[in-house]
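> Mind folding the following:
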Amino acid sequence: MKPTISVKTVLLLGAGALFVGLWSWWDIHFQRTLPPEGFFVRVEPGDTLSTVANQLAKGGFLSGTGNFTLWARALGSERRLRPGDYLFRGLLSPRELLAELESGRLGRQQFTIREGDSLADVARRFSERGFGGADVFRCALESERLRTRVGSPPTGLEGYLFPDTYYFAWSEEAEAIVGNMIDRFLEQTRDLHEARQRVGLSVHEMVTLASIIEKETAVPEERPLVSAVFHNRLRQGMKLQADPTAMYGSRRDGPPGPADLQADHPYNTYRHFGLPPGPICNPGRASLEAAVNPAPVDYLYFVARGDGTHAFGRSIEEHNRNVSRLRANQDQRGHSR
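Got it, this is the predicted structure:
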C-alpha cells in the first residue's frame, strides 16, 4: 500500500512555503535604519558575492547571508558588482544596496596619479580603472574651461594634474575628475608663488622645471641640487641637456640613445636653449618646492652613479673626472663578477 499525503499536510507545507517566500521577499526589501555615521561597504576588485555578504553580516546589516546570497544570484547581481567604496545613509534595503553595488553610482573608486606620471599614463589608468575610455579622458583635457583655471598653458594640462590618491564615483564625468586634480594642484602650489616670483619663474616655467627635476632624481635631498644645476645653467645661457626632455619629445621610455639626443623637436634641451615648451610629466610637491628653492650651490653638471644618486660638479673638468671615476668603478664591478 502506497503512503498517502493528507490534504492537511499539503496545506501545511504550502502555507510554510508561502510563509518562507513572503519572509524572504520581505527581508530583501525591508529598509533598515542605518547608523547616523552611515554604513560603509568596500568592494575590492575580484571580491565574490560571498565576500560581500559576509562583510554585510559582520557589519550588522544582515542577520545572515543565506537569503541575501540567494536573491543576489537569482537577480544576476553576482556578476555585476562594481568595485569601490560605498557609504550609505538613512534607510536602505538589501535589494536597494544590491542595485547600488551594481550601478556603482555611489561607489567611490580609488584613482592614483604617481609623481612623474605623464598625461598618457593617467589616461591609460583612467581606462584601466573603468572610468571610461582613454579618449574620453583626453577629450576632458581639451576643456578650455579647465585650462583657463591654470592660466591656459600653451602646451595643455600636462604637469597640472597633481599626483595624489583620489576617490571618484563611477558616475563622475571625466571633466569633473580632471577638475578635481586641477583643484588639488592649485591647493598645493598656492604657497609657492612668493618663492616662484623671487627666482623669476612664471607658473608654467615653475611646473616645467619641476617636471624635469621629477624625472631626473627620486632622491629627496638631491632635488634642490638638481634644481640649482638647471637654474645656474639657465642664468649662464647654457643648454639644460636634460635626458628626460629628449625622451619625452621622442615619446620613448628608457635611457636615450644618440638619435634621441640629436632629434630636432622643441623638447630636446640638447639642441635648444632654455626650458622646453612645457612640462614633461606631472611633478609632485617636493619637485615643485625644489624648482623655486634651488640649493645655494654653483654646480653646473651631474652624472648618475648607477644607484639612483648623482655626482655633482662645478666645472666641465670636475664633471669629466666624476664620469671617468664612475666608469672605472663600473668596469671594476663588472670584472669582479
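
> C-alpha from now on. contacts and neighbour counts both.
Fine.

> Near residue 328, how many other residues are there?
When neighbours are counted by other CA atoms under 10 Å, residue 328 registers 12.

> And what about it, helix, strand or coil?
Taken by DSSP: H, G, I helix; E, B strand; the rest coil, the conformation at residue 328 corresponds to helix.

> who's in contact with it?
Applying CA atoms under 8 Å, 6 or more residues apart in numbering to residue 328 gives no contacts.

> Distance check, it against residue 136.
51 Å (CA to CA, to the nearest Å).

> Residue 40 too?
Note on residue 40: its distance to residue 136, by CA to CA, is 30 Å.

> ok, the two, which is more surrounded?
residue 136 (16 against 13).

> ok, the more buried one to residue 169 distance?
16 Å.

> With residue 66 instead?
29 Å.

> now residue 319
Applying CA to CA to residue 319 and residue 169 gives a distance of 51 Å.

> in the helix or strand containing residue 68, what's buried?
Taking DSSP states H and E as the definition, one finds residue 68 inside helix 66-75. Within helix 66-75, the residues that count as buried by 16 or more other CA atoms under 10 Å are 67-69, 71-72.

> And stretch 136-145, by the same measure?
Residues of stretch 136-145 classed as buried by neighbour count (16+ other CA under 10 Å): 136-138, 140-141.

> From those, which land in helices?
136-138, 140-141 (DSSP state H).

> Now the second one, please; I'll put the structures next to each other:
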Amino acid sequence: MRATFSVLVIFVLIMVGLAGSVFRQAHPDRPSWQYWLASGVTAVLFLLSLLAHEVSHALVARRNGVSVEGITLWLLGGLARLRSEAATPGAELRIAGVGPLVSLLLGGLFALAAGLLAAYFEAGLVVAALAWLAGINILLAVFNALPAAPLDGGRLLRAAVWWKTGSPLRATAVATAAGRFLGWALVAVGVYLVLVGAVFSGIWLVVIGWFVIAMATAEGGQAKLRDMLGGIPVSDAMTPAPVTVPAVTTIGEFLADPRYRYRHSAFPVVDGDNTAAGLVTLKGADGVAETERSSTRVTDVMVPVGDLPTPRPDDPLARLVPELQANRVHRALVLEGDRLVGIVTSSDISRAMSWLSSSSAWRRRTL
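Predicted coordinates for the structure are as follows:
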C-alpha cells in the first residue's frame, strides 16, 4: 500500500472542517483540544474506512484470479491497482460490488455504535464523530454505486452489459460514456455552486468531475487497446536476443563499454547461461559514486527479475500491457523457462499499435 502527499490534504480538510464547524456547532462550549482530538481520530478512521473499501476489492480480485499491483490512497479516495482484467462478467461483478457493500456495512456499524452510545452514555463528541463516519461511509457507498466508470457502479454496469452482449469492449464503451456524462454533470453543478457563492463546494465538485471524466476516458482507451492487441502474442512485439549485461560486470565497466551507450537506457542482466537476473538502467548505474564504480556490480543496482513482468513468447500481448504500464521501468523480460529470449518496452507496444492502426485488416474488424 502507498499513500500520496495529497492524503495529508484530506486529513487536514477533515480536521479543519470537523473541529472548526461541525463538532463546535453540535456541541458548543467545549475546550478546543477536545474538538481537535475528536476530529483527528475521526479523520484517521475515515482513511481506514477508505483503505478497507479498497482492500476488499483487492482480496476479491485475487480470489477471482486477478493479480493486484497494490493500493493507493490519494486526494479523492482510494484505488486498488489491478494488473489484469476480470475474466468473466461474474468476476467483474464480485470485484466491483464488494467495495460499496463494505462501505455500507461500515456505515451501519458506525451508526449502530453512535445509537448505542447516545442511548446509554453521555458522550456527545464521540457520538457526533461516529454519526459523521456513518454518514460519510454510506455516502461513499451510494456515490460509488452510481453506474458510471471509473466508479464501482460503472464496473457493475460493465458486468451487466458484458453479460447481456457478450462483448467486454462494448460494455466498457457504455460504462465510460456514462462516466463522462456523470463527470460533466458534476462539473456543471460545481460551476453553478461557485456562481451562487458556494465556492469551496463548487470547486470540489469540479475537481471530482474532471477526475471522473479523465478516468473514464482512460478506461475507454485501455479497452480499445486490449481489443486492438487481441490475438497478438508477445513474440510479435518483443525485441529478440537483446544486448545483455553479464552479472559479473562492474558499474565502471558497464558505463565505459561502448555497447551500452546511446541506443538504450536499460539492459537485461544475465548469468553465464543466459539466465535472466534483472534489468540495469543507465540512470541507476550513474547514481553510483565514481569511487565505488569499480567495486560495485550491476547486480547491486539492477531491478531484480522478480520485480519485472516476465511473459513467455506465446503469452497474449494484451495481457502484458497493464503490467508494463504499472511497472516503474516500463519493460518486460520475455523468458522461456529462466532463459532470456527477448525484451518488450512501451515503445514496442506503441509501434505495434501504430502498425495495427494503419492495418486495413484491423480497420475492417472494427467496422
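
> TM value for the aligned chains?
The TM-score (TM-score structural alignment, normalised by the length of the first structure) is 0.24; 141 aligned residues with a CA RMSD of 6.7 Å.

> re the thing from before, got the buried residues of stretch 136-145 of the first structure as a markdown table, with distance to residue 19 of the first structure columns?
Formatted as a markdown table, these follow (distance: CA to CA, whole Å):
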| residue | distance to residue 19 of the first structure |
| --- | --- |
| 136 | 51 |
| 137 | 52 |
| 138 | 55 |
| 140 | 54 |
| 141 | 57 |
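
> Can you list the residue ranges for helices in the stretch 51-200 of the second structure?
89-120, 124-144, 152-165, 168-195, 199-228 (DSSP state H, counting those that start in this stretch).

> which helices and strands does the longest one pack with?
Meaning helix 89-120 of the second structure. In this structure, helix 89-120 of the second structure packs against helix 32-63, helix 124-144, helix 152-165, with contacts taken as 3 or more CA pairs under 8 Å, 6 or more residues apart in numbering; DSSP states H and E.

> So for it, what gets flagged as buried?
Buried, per 16+ other CA under 10 Å, within helix 89-120 of the second structure: 89, 91-108, 110-111, 113-114, 117.

> which outside residues touch the helix holding residue 68 of the first structure?
Residues contacting helix 66-75 of the first structure (CA under 8 Å, 6+ apart): 24, 27-28, 49-50, 53, 78, 94, 98.

> now, which of those sits nearest residue 175 of the first structure?
Within those, the smallest distance to residue 175 of the first structure is 28.0 Å, found for residue 98 (CA to CA).

> buried set for the strand or helix carrying residue 180 of the first structure?
Element membership for residue 180 of the first structure, per DSSP H and E: helix 174-189. Buried residues in helix 174-189 of the first structure, counted by 16+ other CA under 10 Å: 174-175, 177-186, 189.

> which residues are contacting stretch 103-112 of the second structure?
So stretch 103-112 of the second structure is contacted by 49, 53, 130-131, 133-138, 140-141 (CA under 8 Å, 6+ apart).

> will you turn the residues you listed into CSV that also has distance to residue 205 of the second structure and neighbour count?
Output for those, formatted as CSV (distance: CA to CA, whole Å; neighbours: other CA atoms under 10 Å):
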residue, distance to residue 205 of the second structure, neighbour count
49, 21, 21
53, 22, 26
130, 25, 22
131, 23, 19
133, 20, 24
134, 21, 25
135, 18, 18
136, 16, 18
137, 18, 25
138, 18, 23
140, 14, 20
141, 17, 24
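
> Would you check which pair of those residues lies furthest apart?
53 and 131, at 18.6 Å, using CA to CA across the contacts of stretch 103-112 of the second structure.

> Could you give the separation of stretch 115-129 of the second structure from the chain centroid?
37 Å (CA atoms, centre = their mean, to the nearest Å).

> so how far is the first residue of stretch 192-205 of the second structure from its last?
Note: stretch 192-205 of the second structure ends 10 Å apart using CA to CA.

> Please apply the same query to stretch 320-335 of the second structure.
By CA to CA, one end of stretch 320-335 of the second structure lies 13 Å from the other end.

> repeat for stretch 304-320 of the second structure
With CA to CA, one end of stretch 304-320 of the second structure sits 18 Å from the other.

> How about stretch 233-245 of the first structure?
So stretch 233-245 of the first structure: terminal residues 15 Å apart, CA to CA.

> how close does the spatially most central residue of the second structure get to residue 47 of the second structure?
The residue lying closest to the centre of the second structure (CA atoms, centre = their mean) is residue 81, at 3.4 Å. In this structure, residue 81 of the second structure and residue 47 of the second structure are 17 Å apart, going by CA to CA.

> Any chance of a markdown table for the contacts of stretch 103-112 of the second structure, columns distance to residue 157 of the second structure?
Putting the contacts of stretch 103-112 of the second structure into a markdown table (distance: CA to CA, whole Å) gives the following:
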| residue | distance to residue 157 of the second structure |
| --- | --- |
| 49 | 24 |
| 53 | 19 |
| 130 | 32 |
| 131 | 31 |
| 133 | 28 |
| 134 | 26 |
| 135 | 25 |
| 136 | 23 |
| 137 | 22 |
| 138 | 20 |
| 140 | 18 |
| 141 | 15 |
